[in-house]
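**Student:** pasting the sequence and the predicted model now:
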Amino acid sequence: MQQPIAILDSGVGGLTVAREVMRQLPREKIIYFGDTERTPYGPRPAEEVVRFTREIVDYLVQFGPKMIVIACNTATAVALEDIRSRLNIPVIGVINPGARAAIGRSTTGQIGVIGTEGTIRSGAYEQALRQLNPHVRVISEACPLFVPLVEQGNFRSNETREAVYQSIGHMRSYSLDTLILGCTHYPFLVDLISEVMGPQVMLISSADETAREISAILHNEGKLSRGDELPVHQFFCSGQPTMFKSIAQQWLGEQIELTPVVWQVPKIG
């Protein structure tokens, strides 16, 4: 039986990673979990995000994955090492791939990072960037309005355009040449973000870079799927399935098999 790649996120954001894996590695089977019942993770305490991530991983291991991908920047920032210590399979996050891409593509060393409150508060991107280049200038901005809009499927409305301008419009004054989309939800808003920042700012999607890292690790470990049959992916979500399924099918461009999962835990608020 084919071992899947398990991908988890606080909601639909990790679908940006899943789509890239499907494009770059079409023979790989994906098991995806979106914790839509408890999104967003950004405002939550770190220990709560760690607990949620453990619960999802514990659920996903029943499928015998060959790799776990924490496709959530907030969870990567606070839970990656904890999950790695609990498993004997590769566990990767989305922060280091995005940082490496930004360092490789920036010509001025003026790099912006936008993300959730939890990701920005952790300083994980600044640390990753400065490990690669101690002289880099990093401007970080939390954008708490973005994830709820994406989870509602609200990608291009006037409300969303206003939220993007309000959240990052001031960043145009920093002479950035590169902006890391430090949340896997943000590629859903890439057109508006690009509109606000202008063509001189290169946008870095951690989703694209993470898919490349997945490919490299599986290749090095001799674990790439080699069968001719195209896999049937499985999707799970913890909240209302209708919106998740609609967004997933729109983003992935195909029908999906979706299974709702009920968590017996309180939501934020």
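**Tutor:** Happy to help now that I have it. Small disclaimer: the values here were computed from a predicted structure and weren't measured.
**Student:** drop to CA atoms for contacts and neighbour counts, all remaining ones
**Tutor:** Fine.
**Student:** spit out the contact partners of the most far-flung residue of the chain relative to its centre.
**Tutor:** Distance from the C-alpha centroid of the chain peaks at residue 228, with 28.6 Å (C-alpha atoms, centre = their mean). Listed by C-alpha atoms under 8 Å, 6 or more residues apart in numbering, the contact set of residue 228 reads residue 27.
**Student:** against that first model, consider the following:
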Amino acid sequence: MSRKDLEHAFPFVRAASDGRIDHGQLVLVGQEGTHGVRSAGHRSSLARAAAGAPPCRPRTADDRGSRLNSTPVADPLTNSGAPIGIFDSGVGGLTVARAIIDQLPNESILYVGDTAHSPYGPKPIADVRRYTLAVLDDLVAQGVKMIVIACNTASSAMLRDARERYTQALGIPVVEVIQPAVRAAVRQTRNGRVGVIGTVGTIGSKAYDDAFAAAPHLDLFTQACPRFVEFVEAGVTSGAELFDVAEHYLSPLKAAGIDTLVLGCTHYPLMSAAIQYVMGEDVTLVSSAEETAFDVYRTLVKHGIQRTSAAPPVHVYEATGDSQAQFTSLVTRFLGPAVSTVDLVETGTIHLPAKDAIA
């Protein structure tokens, strides 16, 4: 599908003009519903159009400064036809997006991977918080009806901030990935010895330690695996180097005798075969993707915002990074042949607030 064809099919897709994201936006068009990526300058219009709402007025530089440095200016969109916003630092959140699409095939989604700043794991919490809130503000401005933080590092760094900023202030539900994984692990362990692997940021935050505190009868063992995200983002999910690194990271957990291992980063399910091989068949791997999709469903029902339209849903995937080929390859590989066509749309810059500018 050419850019002209895409614009004809989606008249709300136009050239960017407001200058917000300083990297390409990828447009993916597929067969399961409608897949597309829009220019950053009119992403709010596309999301609202998907929900059957009139386009937002164009935003100015003053709007953006106010939105990113205080609270979002966009009206919350609770129309049931609005898309579900899914956010990750890169491609790992596609595992959550895939689970949501599989379990909720009538829902539209708007996925943003902040590949310009990936990986989040080794970055200071203050920076992760700034990057995440900036992108989530943008999702809200685009008119999503729900936010899914499909990133363990971001969830551990600023979940409370997000719920205060969007749920309490605007009525937009926020779903995360840590509690769903913990629930699944508590159910599945047989010997009460559970391991968690994640990024340096996630493990260092003690977010999983806090979450498992509700199950004091379990023994918890955690391990940071910082290079795993690098492998996944490079499209490497097997090979001698990966197995050597995995053996190094996972040996302490094997020695601890765990029978259940939480993949505490949404990138890790994309290399689950290698992790399972190293850990052995007797260890159950727990991914938060399926359980998070259940949480999304429960939240939709609770708020009465399930999409009921008979029209095909709209699935939009965006990345803030500048590598079209890499992101396209990974999305196609992880989501399958439903993603068939990609356009690169030039856009502007995200103006991140100062570290002390976000309350």
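**Tutor:** All right, it came through fine. Note that the coordinates shown come from a computational prediction; the quantities given were computed from them, not determined experimentally.
**Student:** how about residue 205 of the second structure, nearest residue that isn't a chain neighbour?
**Tutor:** Closest residue to residue 205 of the second structure apart from its sequence neighbours, by C-alpha to C-alpha, 6 or more residues apart in numbering: residue 156 at 6.4 Å.
**Student:** for the alignment partner in the first structure of the one you found, what are its contacts?
**Tutor:** Using TM-score structural alignment, the equivalent of residue 156 of the second structure in the first structure is residue 77. Residue 77 of the first structure sits next to 95, 119, 122, 124 when contact means C-alpha under 8 Å, 6+ apart.
**Student:** residue 178 of the first structure: which of the residues you listed is nearest?
**Tutor:** residue 95 (15.1 Å; C-alpha to C-alpha).
**Student:** which one in the second structure is aligned with that closest one?
**Tutor:** Aligned by TM-score structural alignment, residue 95 of the first structure pairs with residue 178 of the second structure.
**Student:** quick one: residues contacting the closest residue to that match other than its chain neighbours.
**Tutor:** Leaving out its chain neighbours, the residue that sits closest to residue 178 of the second structure by C-alpha to C-alpha, 6+ apart is residue 152, at 6.4 Å. When contacts are counted by C-alpha under 8 Å, 6+ apart, residue 152 of the second structure touches 176-178, 198, 202, 264-266.
**Student:** let's have these in a markdown table, adding neighbour count, distance to residue 187 of the second structure and secondary structure.
**Tutor:** Formatted as a markdown table, the contacts of residue 152 of the second structure follow (neighbours: other C-alpha atoms under 10 Å; distance: C-alpha to C-alpha, whole Å; DSSP: H, G, I helix; E, B strand; the rest coil):
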| residue | neighbour count | distance to residue 187 of the second structure | secondary structure |
| --- | --- | --- | --- |
| 176 | 23 | 19 | coil |
| 177 | 29 | 16 | coil |
| 178 | 27 | 15 | helix |
| 198 | 26 | 20 | strand |
| 202 | 28 | 22 | helix |
| 264 | 30 | 16 | coil |
| 265 | 26 | 19 | coil |
| 266 | 26 | 20 | coil |
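**Student:** farthest pair in those?
**Tutor:** Farthest pair in these, by C-alpha to C-alpha: 176 and 198, 15.1 Å.
**Student:** what do we get in the first structure for residue 294 of the second structure?
**Tutor:** Aligned partner of residue 294 of the second structure by TM-score structural alignment: residue 212.
**Student:** kindly report the same for residue 90 of the second structure.
**Tutor:** Match for residue 90 of the second structure (TM-score structural alignment): residue 11.
**Student:** equivalent analysis for residue 143 of the second structure, please.
**Tutor:** With TM-score structural alignment as the criterion, residue 143 of the second structure pairs with residue 64.
**Student:** now swap in residue 339 of the second structure and tell me
**Tutor:** Using TM-score structural alignment, residue 339 of the second structure lines up with residue 255 in the first structure.
**Student:** check whether the closest residue to its match other than its chain neighbours sits in a helix, strand or coil.
**Tutor:** Distances taken as C-alpha to C-alpha, 6+ apart place residue 249 nearest to residue 255 of the first structure, at 5.5 Å, with adjacent residues excluded. For residue 249 of the first structure, the assignment made with DSSP: H, G, I helix; E, B strand; the rest coil gives helix.
**Student:** how many residues are close by residue 249 of the first structure?
**Tutor:** 15 (other C-alpha atoms under 10 Å).
**Student:** same question, the one 10 residues further on
**Tutor:** Neighbours of residue 259 of the first structure under the rule other C-alpha under 10 Å: 14.
**Student:** which residues of the second structure does stretch 39-47 of the first structure align to?
**Tutor:** If you align by TM-score structural alignment, stretch 39-47 of the first structure falls on residues 118-126 of the second structure.
**Student:** so how far is the matching stretch from its chain's centroid?
**Tutor:** Computed by C-alpha atoms, centre = their mean, to the nearest Å, the chain-centroid distance of stretch 118-126 of the second structure equals 15 Å.
**Student:** now what about that stretch, what contacts it?
**Tutor:** 89-90, 128, 153-154, 157, 199-202, 226, 229-230, 355.
**Student:** let's go with 6 Å and repeat that
**Tutor:** 89, 157, 199-201 (C-alpha atoms under 6 Å, 6 or more residues apart in numbering).
**Student:** buried residues in it?
**Tutor:** Neighbour-count burial for stretch 118-126 of the second structure, counted by 16 or more other C-alpha atoms under 10 Å, picks out 118-121, 125.
**Student:** burial check on the counterpart of residue 269 of the second structure in the first structure, number of neighbours?
**Tutor:** Matched by TM-score structural alignment, residue 269 of the second structure corresponds to residue 187 in the first structure. Residues near residue 187 of the first structure, counting by other C-alpha under 10 Å, number 23.
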